[in-house]
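> sequence below, structure please.
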Amino acid sequence: MIREELEDLEDKFLHPKAARSKDSKGRGKPEKKCELRTDFQRDRDRIIHSKAFRRLKHKTQVFLSPLGDHYRTRLTHTLEVMQIAKTIAKSLRLNEDLVEAIALGHDLGHTPFGHAGEKILSDILGKPFRHYAHSITVVEKLEKDGFGLNLTFEVLDGIVKHSKGKGPIFDESKLAKTLEGQIVRLADIIAYVNHDIDDAVRAKIISLDDIPKDILKNLGYTHGERIHNAVKDVVLSTIENNYEKVVMSDKMLKLIEDLREFLFANVYLCDIIKEEFDKAYKVLFDLYKFYENNYDAVPELFRKAAKDKKTAIVYFIAGMTDRYAIEEYKRIYLPSNWHI
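Alright, predicted model coming up:
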């Protein structure tokens, strides 16, 4: 059987500490094995074919509903994370299929309007809305008309442990059980601190001259140099650490943290983006109030998946793309043109 041959190849060529498909802790609901694909390959395919994955192309990364063709969306961010993560995994002889599945699924639970949407839904719930936790809800309760994707433990663990926000990059309480999951966490921040510079420069919010010179000198002057240097550092540092964890050197970690702080101060919280976030806040909050008063308009899928009315509405809104939320807002709150 082809799957068994692939599993044998994993045994022969992967590092001893790599996750192996045949050793997976399995799925929540046992299934018959595929004749062609390993369990992690099946997870990757299920994620790619999911509705939530397709919606990522119309969800904000940093710039809300950008008109330019070259700004990142949540989907292109996801693909960049996957590419960086697979490069690291291949260099370390870890399981690329597992890395690919985690990377492709890591942002499935993101809201419309990026982290602004996350903040809005947190205010509505009265407690933090975490996109990484909602990603698990998406793949377990909402996809496939409520049946879920039934992913393996290792992929679910990598998805829920990928995010760090403004918190520490290395947090033992949020460390994935597999080295492959740990790779995706680092690939995520390597991707976004670099591509967000690219987009911010394109939007003329900052110029490269604004970035502290010591960061550029030590990390790299171009997008490609910065990613290459960060990836190389992760690979070499992890080997030096004897694969105990996937790590960065102290020097690289400081550079990445300083660059992230620069982006928070000069891009993510700048007046231009804040103005757009304020508009997004009104759109999503007004949508929530409408569905609160017209609960029958919330699809049954979300009402069945949630424990209460408020949560069901939040699930529904969280799944919207930017453009769907805007069009729904127009349909509900703005007058339509008369047709004669």
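> please count neighbours and contacts with C-alpha atoms only from this point.
Noted.
> residues contacting the residue positioned nearest the centre of the chain?
Using C-alpha atoms, centre = their mean, the residue of the chain that lies closest to the mean C-alpha position is Asp107, 2.6 Å off. With contacts defined as C-alpha atoms under 8 Å, 6 or more residues apart in numbering, Asp107 is in contact with 74, 78, 131-132, 135, 159.
> show me where the stretch 101-250 of the chain has its strands.
Using DSSP state E, counting those that start in this stretch, the strands of the stretch 101-250 of the chain do not appear at all; there are none.
> please provide the structure for the following sequence as well, for comparison with the first:
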Amino acid sequence: MTIRESLEKLEEEILSPWAAKAHHSKGRLVSEPECPLRTCFQRDRDRIIHSKAFRRLKHKTQVFLAPTGDHYRTRLTHTLEVAQIARTIARALRLNEDLTEAIALGHDLGHTPFGHAGEEVLNELVPGGFRHYEQSLRVVDFLEKEGRGLNLTFEVRDGILKHSKGLGPILTPDEDGPATLEGEVVRLADIIAYVNHDLDDALRAGLIREKDIPENCLRILGRRHAERINTMVSDVIRETLAAEDRTLHLSAPVLKALEDLRSFLFEKVYRSPAVRREFEKARRILTDLFEYYLQQETVWEKEMSCYEEGTPKERIVCDFIAGMTDRYALYLYEKLFIPKPFAGGL
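Predicted coordinates:
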């Protein structure tokens, strides 16, 4: 028996009946030999961590564009916080931690530079629109490894594609939800992570003050960052274990406070005039870059040589821009559109 087989056997013995088991995975897009050491979900996690797209997350915006302060969150720190929260919940519910972690680490690989501002711009410019969760799946299926992709398992790919809730009901199950409970855990962990760390960053930036936060959110969830996360994580574990019905649960007071906190952030932070002003600058940068590169066939053919003949040029330019970090987009914009001081010498 290989180490992988012994791990798969252990999963069968200790994980919940509702957990996804590596041995029963629906498999990969392209069949390949199993690893003797790692389960399929462990391999997926490792492939994501070693991908170029994962490394670029450290220079992509969470809320504040290209922040100069050392302590503001980026897409990478957000991803790690989601993974930590999701693993805590998964372990307590006896779900598959490896699958949970792989989904969490890969869920935002398709995010654009400048956060949701970039997503809005590409959604307007690209035929058929742009959604970051679909782009995350495109990254792992195709864009990584020069067009070969990471060849991840169905369960990880499904969790990545279906991780986003937007402003929809936090716990209402729907037919388009993740196929695994691990995917549902990541979707909830994503919300828990961003409402807490974005609140923390907004306070640090002076965009809001603590007295602005709805009192019921502070009273129910807690007045400190760590306390709020602990309240939400403990509540979902306790309520879900008590229900025993393969569905995630939150108590009514905590769910209401979480919904109110999310609404508060959308109104006072994400849609605030200060943030929107910076987003409009990002809009101009990405629009100009998009229009410029549509005309530069030799450039994007060199950058994206993995495409099949006949691929729409808008799709190629979209992939190119979506993969940029904030600082690379700023660098290209300055290089292409900002005049350099004349040094003389006529």
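> make TSV from the contacts of Asp107 of the first structure and add distance to Tyr221 of the first structure and neighbour count to it.
Compiled in TSV, the contacts of Asp107 of the first structure are given as follows (distance: C-alpha to C-alpha, whole Å; neighbours: other C-alpha atoms under 10 Å):
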residue	distance to Tyr221 of the first structure	neighbour count
Arg74	25	24
Thr78	23	24
His131	32	23
Tyr132	32	22
Ser135	35	22
Ile159	31	27
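> can you put the residues you listed in JSON lines and add distance to Lys25 of the first structure?
Rendered in JSON lines, the data for the contacts of Asp107 of the first structure read as follows (distance: C-alpha to C-alpha, whole Å):
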{"residue": "Arg74", "distance to Lys25 of the first structure": "30"}
{"residue": "Thr78", "distance to Lys25 of the first structure": "25"}
{"residue": "His131", "distance to Lys25 of the first structure": "24"}
{"residue": "Tyr132", "distance to Lys25 of the first structure": "21"}
{"residue": "Ser135", "distance to Lys25 of the first structure": "20"}
{"residue": "Ile159", "distance to Lys25 of the first structure": "16"}
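> nearest to His228 of the first structure among the residues you listed?
Thr78 (17.9 Å; C-alpha to C-alpha).
> show me the contacts for the equivalent of Ile326 of the first structure over in the second structure.
Under the alignment by TM-score structural alignment, Ile326 of the first structure pairs with Leu330 in the second structure. With contacts defined as C-alpha under 8 Å, 6+ apart, the neighbours of Leu330 of the second structure are Ile285.
> now do the helix or strand harbouring Leu330 of the second structure: distance to the chain's middle.
Secondary structure assigned from DSSP states H and E places Leu330 of the second structure in helix 326-337. From the chain centre to the centre of helix 326-337 of the second structure is a distance of 24 Å (C-alpha atoms, centre = their mean, to the nearest Å).
> and for stretch 166-184 of the second structure?
Between the mean C-alpha position of stretch 166-184 of the second structure and that of its chain there is a distance of 15 Å (C-alpha atoms, centre = their mean).
> go through that stretch and flag the buried ones.
Neighbour counts using 16 or more other C-alpha atoms under 10 Å place 170, 177-184 of stretch 166-184 of the second structure among the buried residues.
> just the ones of the residues you listed in helices?
The subset of these located in helices under the criterion DSSP state H comprises 181-184.
> and of these, the nearest to Asp245 of the second structure?
Each of these was checked against Asp245 of the second structure using C-alpha to C-alpha; the closest is Leu181, at 11.0 Å.
> many thanks, I have nothing further to ask.
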